[in-house]
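Student: sequence unknown, structure follows:
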């Protein structure tokens, strides 16, 4: 564990990819605000893991679909650890189905979290992130693949990528980098739930490495973009998917 020198907010940081990102950023020397919407126990476990390793973290409840959530997360980060240098917009939801069968409620829920939550995070960071900071939002490799059943989800993530391209130009004068990481299939509890092994194996075989990604694979990409070696990378979409095209 290196000495803490920056503060990071990770939305949806209690489990899966978000938890791996929080743990990795803490290992790299960040004090981490671990945001969660419902699972307080998992968020507390992430914080405890960081603290056992000598790092600093706090768990903060909030649903990114709430217009006030990101303001509250920045307030909590600044009060606990000082100026916020890194924002990772990880929180997201997915409800698959053919476009013709998606209800208004499902459409609006995905837009509220996947677009609205990221937009408000980017807006808050525009005003409050420290100069020479870094923003990483999670997109998805379904943008570009355009698979049946992923229409609304892919549309929300395409919007995240568009916001990223624009904000990178708007914040460049302050030395803030703005990028996306777009994972392919990742072996998390949420991804594996309800999938027969034959389906999982078929998805593995879509990848040149014949495996699923891991949360740590994605966390490593985020760590690169938020770390000193990523300072010349800006306005980019890093498709962290092992070569699925």
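Tutor: Structure's in. What do you need? Model, not experiment: these values are computed from the prediction.
Student: C-alpha only now, for contacts and for neighbours.
Tutor: OK.
Student: just give me the longest helix of this protein.
Tutor: helix 151-170 (DSSP state H).
Student: give me the buried positions along it.
Tutor: 151-161, 163-165, 167-168 (16 or more other C-alpha atoms under 10 Å).
Student: regarding residue 123, what is its secondary structure?
Tutor: helix (DSSP: H, G, I helix; E, B strand; the rest coil).
Student: distance of it relative to residue 183?
Tutor: Separation of residue 123 from residue 183 (C-alpha to C-alpha, to the nearest Å) stands at 23 Å.
Student: more crowded one of these two?
Tutor: Taking other C-alpha atoms under 10 Å, residue 123 and residue 183 do not tie; residue 183 has more neighbours (24 against 15).
Student: confirm the more buried one sits in a strand?
Tutor: No. Counting by three-state DSSP, residue 183 is not found in a strand; it is coil.
Student: distance of the residue nearest the centre of the chain relative to residue 245?
Tutor: The residue lying closest to the centre of the chain (C-alpha atoms, centre = their mean) is residue 90, at 2.0 Å. Look at residue 90 and residue 245: by C-alpha to C-alpha, they are 22 Å apart.
Student: can you pull out the strands in this protein?
Tutor: Under the criterion DSSP state E, the chain contains strands at 6-10, 30-36, 57-61, 86-89, 134-138, 177-181, 237-238.
Student: need those in JSON lines (columns: mean neighbour count and distance to residue 108).
Tutor: JSON lines is the format used below for the strands of the chain (neighbours: other C-alpha atoms under 10 Å; distance: least, C-alpha to C-alpha, whole Å):
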{"stretch": "strand 6-10", "mean neighbour count": "26", "distance to residue 108": "23"}
{"stretch": "strand 30-36", "mean neighbour count": "29", "distance to residue 108": "20"}
{"stretch": "strand 57-61", "mean neighbour count": "22", "distance to residue 108": "22"}
{"stretch": "strand 86-89", "mean neighbour count": "27", "distance to residue 108": "19"}
{"stretch": "strand 134-138", "mean neighbour count": "27", "distance to residue 108": "19"}
{"stretch": "strand 177-181", "mean neighbour count": "28", "distance to residue 108": "23"}
{"stretch": "strand 237-238", "mean neighbour count": "20", "distance to residue 108": "25"}
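Student: alright, now check it against this:
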């Protein structure tokens, strides 16, 4: 049987410099990953990427970092080429890239829609494409989506709507890559306590989200904490390999399908 553990594996994390992506990188290094490639979007995040690399190396893993805007197929192909050249073919590929917009449909411009589609759907599609081409057999792929895929709510049409295609991308990729033993999943956290959450929400909305999950009062913030999500990511890219083609909502009872 193939080895489905983390120890000794080579990993690429898109959006891996900080917040959830950075914590995933640190966690997988602590669990014995051999090498981790951290992608970050812009030079503004370079310092965070360097701090994450330092933590990866302190845990005994090899770390490399690459900056790229991944909203074109060429940029995604180059990222995977750079990773393969630097640390070898990945065993695990994790995509945490995403962009939030909370706005009524009537107020969303074409340029805003195009940007949301490029970041949330197009990037996810081409990440799956390049992961499928470059991963070793028996590899694992996991994409971060959102629990809003299970919600009936206004104002998130552009955000949840451009994350929704990833569910089908995940199903299709699991069928296409399955003959090589590659599992493909997506995880949809609830509203997370990160710097990306608060700018999009008013005080009333923040207060609501902090009490909306069934387990809210047991969370340190009332929201989904990034520490709550990391174990699920780790499981899905290791011993949880038998689940494939699925989108799992991890949100403390915030919503379901």
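Tutor: Done, it's in. None of the values given here were measured: they were computed from a predicted structure.
Student: contacts only, for the counterpart of residue 169 of the first structure in the second structure.
Tutor: Aligned by TM-score structural alignment, residue 169 of the first structure pairs with residue 175 of the second structure. Residues near residue 175 of the second structure by C-alpha atoms under 8 Å, 6 or more residues apart in numbering: residue 245.
Student: and for residue 27 of the second structure?
Tutor: Per C-alpha under 8 Å, 6+ apart, neighbours of residue 27 of the second structure: residue 230.
Student: now do the same for it: its match in the first structure.
Tutor: Residue 27 of the second structure maps onto residue 24 in the first structure, by TM-score structural alignment.
Student: how about residue 158 of the second structure?
Tutor: Under TM-score structural alignment, residue 158 of the second structure pairs with residue 152 in the first structure.
Student: its match against residue 101, yeah?
Tutor: No. Under the criterion of C-alpha atoms under 8 Å, residue 152 of the first structure makes no contact with residue 101, lying 10.8 Å away.
Student: tell me how far the residue mapped onto residue 65 of the second structure from the first structure lies from residue 132 of the first structure.
Tutor: In the first structure, the residue paired with residue 65 of the second structure is residue 59, using TM-score structural alignment. Residue 59 of the first structure sits 25 Å away from residue 132 of the first structure, going by C-alpha to C-alpha.
Student: what do you get for residue 154 of the first structure?
Tutor: Residue 154 of the first structure is 30 Å from residue 132 of the first structure, by C-alpha to C-alpha.
Student: where do the helices sit along the first structure?
Tutor: According to DSSP H, the helices that the first structure contains are 16-27, 40-52, 69-81, 104-110, 118-128, 142-145, 151-170, 189-192, 197-205, 215-226.
Student: among those, which comes closest to residue 33 of the first structure?
Tutor: Residue 33 of the first structure sits nearest to helix 69-81 of all those, at 6.1 Å, using C-alpha to C-alpha.
Student: quick check: that closest one aligns to which part of the second structure?
Tutor: Going by TM-score structural alignment: helix 69-81 of the first structure matches residues 75-87.
Student: right, and residue 193 of the second structure touches residue 225 too?
Tutor: Yes. Taking C-alpha under 8 Å as the definition, residue 193 of the second structure is a contact partner of residue 225 at 5.5 Å.
Student: would you turn the strands of the first structure into a markdown table with distance to residue 223 of the first structure?
Tutor: Compiled in a markdown table, the strands of the first structure are given as follows (distance: least, C-alpha to C-alpha, whole Å):
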| stretch | distance to residue 223 of the first structure |
| --- | --- |
| strand 6-10 | 11 |
| strand 30-36 | 11 |
| strand 57-61 | 17 |
| strand 86-89 | 10 |
| strand 134-138 | 10 |
| strand 177-181 | 11 |
| strand 237-238 | 12 |
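Student: ok, the closest residue to residue 173 of the second structure other than its chain neighbours - contacts?
Tutor: In this structure, residue 173 of the second structure finds its nearest non-sequential neighbour in residue 184, 6.7 Å apart by C-alpha to C-alpha, 6 or more residues apart in numbering. Neighbouring residues of residue 184 of the second structure by C-alpha under 8 Å, 6+ apart: 140, 141, 142, 170, 171, 173, 174, 244, 245, 246.
Student: aligned partner of the third one in the first structure?
Tutor: Under the alignment (TM-score structural alignment), residue 142 of the second structure pairs with residue 136 in the first structure.
Student: quick check, its match in contact with residue 89.
Tutor: Yes. In this structure, residue 136 of the first structure is within contact of residue 89 by C-alpha under 8 Å, at 6.3 Å.
Student: thank you kindly, that will do.
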